[in-house]
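1. here is a sequence with its predicted model. Questions after.
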Amino acid sequence: MEATVLQDNFAVRIDGIDLSTLDGDDLAEAKKLWMENKIAIFTGQDLDDDGLLAFTGRLGPLFVHVQQNILGDGPDEVMYMSSMDAVAPVAGDLAWHSDQSYTPGPVFATILYGITIPEDGGNTLFADLTATYECLPDYLRAKVDNVKACYSPVKKGRPRRRPMKDDQIDELSDIWHPLVRKHPYLDRKALYLSPNHMTRIGDLSEEDSDALLEELIIHASKFVYSHRWTPGDVIMWDNTQVMHRRDSFPSTQPRFHKRTGFHLPEELRTPVTA
């Protein structure tokens, strides 16, 4: 295993391992590197669904997306995300968000496996929300500490590529999470931002909430890692410490990824105020 930290405590590339058989001390070391650096990029992988799930399942309880209608033809725990999907193609850009922020216990880690990569665009960008919080000026910290934000399953701005069904929306409703949360394992605090789904901050009006959110996004944009995909890359990120987005890419160029994720243990799943 060869590890290279790409930015200051943010994003580590790990070469020379096969995720489908990774276990024991090597798995523990890879998990430690990932958690410390928030994102881990594993290169040169060749995984079928079983291999991808075997790796994911060794890290935690498997995640199944609440929207069953966007899953692929394989196991429920594997999402197929393709620009070639005739019904709901993945295309264009995707705004900043944190996965499943609109659920009571958001997924801890997301794992994305790049198989077919467009020639132009389609990069995935990650913002370090631990560093963002640490560098906030005092006046902004006063606005976010001990404050909760409301998250909605209905996406802001551009609608979902395959909209949620009414019964799925009814099951979720709106939910409040701390705007600053404590990491479940590390002695760290991080902003918890998911602009795609945040509708209100504390008791602020919608206008004031949007203004504060925009100011926080500006600060977060100072701590960004942009990943240019290569086929065989697997990226794992910690949703308690980062938010992410996708750059636009031409609809004529194919892009295909598989996605899995894992939860925290049940007793740690609900976000905790820092």
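-> Happy to help now that I have it.
2. could you use CA atoms for every contact and neighbour count after this?
-> Fine.
3. how about the helices in the stretch 151-274 of the chain?
-> Listed in chain order, the helices of the stretch 151-274 of the chain (DSSP state H, counting those that start in this stretch) span 166-172, 206-220.
4. list the buried ones in the first one?
-> Going back to what we said before, that points to helix 166-172. Neighbour-count burial for helix 166-172, counted by 16 or more other CA atoms under 10 Å, picks out residue 169.
5. alright, now check it against this:
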Amino acid sequence: MGEKSQLKIEPLTPAIGAEILGVDLTNVTPELIEGVRAALLKYKVVFFRDQRISPRQHIDFARAFGDLEIHPATPKNQVDPEILRLAHGPDSRGSENMWHSDVTWREKPSLGSILRAVEVPAVGGDTLFANMTMAYERLPDATKEKIHDRIAVHDIARVFAKRLNKRPEELHAKYPLMEHPVVRTHPETGEQVVYVNGAFTSHIKDMDPQESKSLLDELYKSAWNPEVQCRFKWRANSIAFWDNRACQHFAASDYFPAVRVMERVTIAGDRPYFQHSSN
């Protein structure tokens, strides 16, 4: 069957994550893309070590999975606008240390991101990932009933008003408040996924504010259980590729004032929906 059947894969935990061994991302074939896509759907995040790829090769690898996004935090004059550089050190403490799914403030949040480690601290700076299908499955039946068919509101300004030094109204003019189902159906696997996060979700629509807050707090905590997680220790030239539709991630900001530099290319996704189970 070609390279797809030959991929050597080592799971990180029973819940989520796998390392793909023995591949060279400077030599990408259709068979490799097919195999990586299948592994991504199964494990929700896949990892590669020792990939000395150029920015152009990084972009080309990501583009093999779909159209690419440009993040509003990317400098306007950057040569490769598809690359979002995330750099922290003595003058910038890492701030991605909350469980979240990326860009849920978009009408069509991303399919996934491919993150490459450029420079990493000797200790710390790991990224954790949580399987949000498993998180949903472990919710009490009463909670599942409460969130069935519910809609949540997502707001870019919750994070990026401060980071981009813009007023919320400025951001909302270009990125208006967005509504997505609290539980989304994965468009490729059909799995049900908890799709609210502490970074960008502001409230559940048409619900009493206090009830909304309490319910969201419970849903956010569904990612906190180590039994639905994996933890990846970075080395220079390591790569993580996560399915943003199926998992949340948390970048541990425990390395200050050491330097951590990452580069991310993100693949555009589709509009989240909820499909009733046929069971």
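-> Received it, and whenever you're ready, just let me know what you need. Remember, predicted model here, so these are calculated numbers, not experimental data.
6. can you give me the TM-score here?
-> In this superposition the chains share a TM-score of 0.89, using TM-score structural alignment, normalised by the length of structure 1; 266 aligned residues with a CA RMSD of 2.1 Å.
7. right, and residue 95 of structure 1 touches residue 217 too?
-> No. With contacts counted by CA atoms under 8 Å, residue 95 of structure 1 stays clear of residue 217, the gap being 11.3 Å.
8. overlap in contacts, the two.
-> Common neighbours of residue 95 of structure 1 and residue 217 (criterion: CA atoms under 8 Å, 6 or more residues apart in numbering): none identified.
9. returning to that earlier point: out of the helices of the stretch 151-274 of structure 1, which is closest to residue 256 of structure 1?
-> In terms of CA to CA, the element of these nearest to residue 256 of structure 1 is helix 166-172, at 25.7 Å.
10. who touches that closest one?
-> 66-67, 102-103, 153-154.
11. can I get these in a markdown table with neighbour count and distance to residue 243 of structure 1?
-> Putting those into a markdown table (neighbours: other CA atoms under 10 Å; distance: CA to CA, whole Å) gives the following:
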| residue | neighbour count | distance to residue 243 of structure 1 |
| --- | --- | --- |
| 66 | 15 | 19 |
| 67 | 13 | 20 |
| 102 | 24 | 14 |
| 103 | 20 | 16 |
| 153 | 21 | 17 |
| 154 | 19 | 18 |
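12. closest one to residue 77 of structure 1 out of these, please.
-> residue 66 (10.7 Å).
13. circling back to that earlier point, now distance to residue 113 of structure 1 too, for the helices of the stretch 151-274 of structure 1, in CSV please.
-> Shown next, in CSV, are the helices of the stretch 151-274 of structure 1 (distance: least, CA to CA, whole Å):
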stretch, distance to residue 113 of structure 1
helix 166-172, 27
helix 206-220, 25
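14. quick check: which of those is nearest to residue 114 of structure 1?
-> Among those, if distance is taken as CA to CA, the winner is helix 206-220, at 25.4 Å.
15. corresponding residues in structure 2 for the closest one?
-> Helix 206-220 of structure 1 corresponds to residues 209-223 of structure 2 when matched by TM-score structural alignment.
16. pretty sure residue 231 of structure 1 contacts residue 116?
-> Yes. If you go by CA under 8 Å, residue 231 of structure 1 and residue 116 touch, sitting 6.1 Å apart.
17. first to last residue in stretch 170-182 of structure 2, what's the distance?
-> Using CA to CA, to the nearest Å, the end-to-end distance of stretch 170-182 of structure 2 comes to 26 Å.
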